[in-house]
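Q: Structural data only, the sequence is not supplied:
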């Protein structure tokens, strides 16, 4: 295993694969803050050269965090298909990249290869790709999942309708839901972030979402994004839950900071399958975001892209219906500006698809970041071209509870029309029955008028 290279008469010597991985990463303010980023563009290129010549076996034998020390590593390693891995273990990272991007390589071939990959391999090949490579690679990969409806089918773009309210007011939440539905949002999930994480409040919100879904016979899923333990207790007390949600990290220490473990997530999944209201079999919803582990001092000196890939390896074990990165939510300490947010969004989407999970993105930023709504719309267009399964949508692109900017309800429908894409079939048929969409999948004059549900 060679960890050195010479460029333009200068020799670059790296001391570990983790150092190579960190310094091969595109510039991220979080890696700089952690003190692990390349010190120059030349050193970054040198790290990419070294990384490109490492074999997949090198990466399998040197996980970012040792197997004995970390549950996430154990879950990732134990989930590898050994037969497929043995077929490809002598490939270099460069050869894996070329295989994914080759014109003749199909999405089904990539899906098969992915079963023999660890998250470190997924992260490594991502670091060798340009933004266009990430779009092209992800576009080839189709990943579907079924809860009450099937997400991820070719020709579709789904959305989460996020009706957050600063006081969890039922009337305000319902008003936001009806407005979103009137714009064609909500086929992936109607998912609420609660202010109040008490069991009593979460039970009430589960019932509110379920009542709206049942009253209007909406073919979708609902979720209340409280802590997993709160949701579990709510379900045990009779709350109607289609999906169980949890934020996850790429290290055991990071998951401990979130108050979870693999065993707890497995228990939650079993509860959802036995007592949840969805048809399944995919009943879990996970959120991630580059920099989460660093923010809780749980990064182990590993770069944020690699840790993000490990989130997806962890998630895969639990067969989720939805996974999304909240790409710019954590702030400029981790992704400084629009360029870094756009890059991270494309990276995360590609890595999720390559891992084999139903991947979406919250195209978002915080107000103290060097980014604006045009940047987010740019990323939305790129992700639509890349075949993203779903995007997050909030009223007027402004979440008044979480205090960050995302995509608006109407913007997601514009992306559908731009890409000649449709919602999930059952949801599209429901929208057409309501007169919100026409036969060509375009919004009608009724769109945006939530009063159509009140007659």
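A: Thanks, I have the structure now. As the structure is a prediction and not an experimental result, all values here were calculated from the model. Numbering: from 1, shown residues only.
Q: For the rest of this, base every contact and every neighbour count on C-alpha atoms.
A: OK.
Q: Nearest residue to the middle of this structure?
A: The centroid of the chain falls nearest to residue 324 when counting by CA atoms, centre = their mean (2.2 Å).
Q: Wait, a helix at that residue?
A: No. Counting by DSSP: H, G, I helix; E, B strand; the rest coil, residue 324 is not found in a helix; it is strand.
Q: Okay, helices next: where are they in the stretch 151-300 of the chain?
A: For the stretch 151-300 of the chain, the helices defined by DSSP state H, counting those that start in this stretch cover 170-182, 199-215, 228-236, 252-257, 262-275, 292-295.
Q: can you put those in CSV and add distance to residue 424 and mean neighbour count?
A: CSV is the format used below for those (distance: least, CA to CA, whole Å; neighbours: other CA atoms under 10 Å):
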stretch, distance to residue 424, mean neighbour count
helix 170-182, 13, 20
helix 199-215, 16, 18
helix 228-236, 26, 20
helix 252-257, 32, 20
helix 262-275, 22, 17
helix 292-295, 31, 21
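Q: closest one to residue 399 among these?
A: Closest of those to residue 399 is helix 170-182, at 10.9 Å (criterion: CA to CA).
Q: gap between the nearest residue in space to residue 359 that is not next to it in sequence and residue 57?
A: Leaving aside its sequence neighbours, residue 359 sits nearest to residue 323 (CA to CA, 6 or more residues apart in numbering; 5.1 Å). Distance of residue 323 to residue 57, computed by CA to CA, to the nearest Å: 28 Å.
Q: second one coming, line it up with the first:
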């Protein structure tokens, strides 16, 4: 089905829904690279005007990637709930935007319709929204998950402590981990990107973090970000696996490039559930995504990069994840060129994930060859804090010495919590108070008061 829209004396024609969505997207370098972007701002406006008139039902009848050839499309269609969709089934995309922003639409309403939304519907409405719209609507939709801490409560923001080391040196990782904990970070998880994928190295890191966690009774969860097959093997060898990590994308072909399928993710999910290591809940999966991943693998099927990204959230949603992280600026300026494009993408990803019922966090980051700097990250951090982000990254000095990119620091988390009045996960705050790291309000105490924990940890690390 084709779509047309006239502006003045000129009529724009869009051959199909896939083309219409791509042309309606805000400008970004990845879509330009793929040749799917609008040729002018006027064409972009025309596409948005036409998209606003498309009934939401259309997305159930016109697949962007054929059902027969893509298991993500099959997942989206087969898991769609007509009952949940009924409440909004009469709306167009433009009407849906108005409904989302209405004062009468609250968290309960957004929760009711979640299973009735497809990623394509959600991507479509995001293309009609200003940044403030994305913030306002996402803020209405908390998504709460639990393992040893409760993440996603309104008025809270958690931090993934990321203590990476270029050689996986255990003491170096432990030092960064302790540093982050003393700044009150780590309530989302302690997540290590290993420099090597050897099962022995992965198991060593898991054992180290678990030993520290048990010794000091830290209510958090650990994850070593290795391929899902390695984690399954680690579980088979009785390693202390809390969360299972995997990078995911929005098409079957892109996921095949990651070496995964829905069946493999299901196997990992069931293996992690069987361990029953959670204390307050049993959300056991940790996924990472990023706009441009399908395009970089030539696996986007002509679909714009943002819509491909939102399809990845449908994959995530299937496995009830504890955390989902859009690593927004990591893939590079070929896909998100500058601070403005990174900011827009971060807000889109958070909004779209939350609308689908996914517990969204964001690695607010950029590579050193992007037209972005830490001021851009400060802006996005603040906007996502207002929008109700579930978690952000805590990287020593905001500079990851293993992955060589720029993210957010322990101090950045203190800033955004302070200016917006955001709390940590309640279980983690109680622990910080018991360890005399923070007071009952979550305010960090001075170093002299914290000395007993610090000295104990130094002894554990074997440091004089």
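A: Sure, I can see it. Remember, predicted model here, so these are calculated numbers, not experimental data.
Q: The residue nearest to the centre of the first structure reaches residue 286, doesn't it?
A: Yes. With contacts counted by CA atoms under 8 Å, residue 324 of the first structure reaches residue 286, the gap being 6.6 Å.
Q: burial count for residue 198 of the second structure?
A: Counted by other CA atoms under 10 Å, the residues lying close to residue 198 of the second structure total 11.
Q: oh, I was asking about residue 1 of the first structure
A: As a burial measure, residue 1 of the first structure scores 9 neighbours (other CA under 10 Å).
Q: Residue 136 of the first structure too?
A: Applying other CA under 10 Å, we find 17 residues neighbouring residue 136 of the first structure.
Q: That one: what's its closest spatial neighbour, skipping adjacent residues?
A: Residue 136 of the first structure sits nearest to residue 386 (CA to CA, 6+ apart), 6.5 Å away.
Q: What distance do you get for that neighbour to residue 349 of the first structure?
A: For residue 386 of the first structure, the distance to residue 349 of the first structure - CA to CA - is 8 Å.
Q: More neighbours: these two, which one.
A: Set side by side, residue 386 of the first structure and residue 349 show more neighbours around residue 349, with 28 against 22, by other CA under 10 Å.
Q: Was I right to think the more buried one contacts residue 359?
A: Yes. Residue 349 of the first structure is in contact with residue 359 according to CA under 8 Å; the separation is 6.2 Å.
Q: what do the two both touch?
A: Listed contacts common to residue 349 of the first structure and residue 359 are residue 388; contacts here mean CA atoms under 8 Å, 6 or more residues apart in numbering.
Q: the strands in the stretch 351-455 of the first structure, which residues?
A: Using DSSP state E, counting those that start in this stretch, the strands of the stretch 351-455 of the first structure run over 359-362, 390-394, 398-399, 404-405, 407-408.
Q: and the last one, what other elements does it pack with?
A: What that stands for is strand 407-408 of the first structure. Strand 407-408 of the first structure makes packing contacts with strand 390-394 when contacts are defined by 3 or more CA pairs under 8 Å, 6 or more residues apart in numbering; DSSP states H and E.
Q: The strand it packs on relative to strand 322-326, how many degrees between them?
A: 60 degrees (axes from the mean of the first three to the mean of the last three CA atoms, to 10 degrees).
Q: picking up where we left off before, residue 323 and residue 57 of the first structure: which has the busier surroundings?
A: Between residue 323 of the first structure and residue 57, counted using other CA under 10 Å, residue 323 has the larger neighbour count: 28 against 19.
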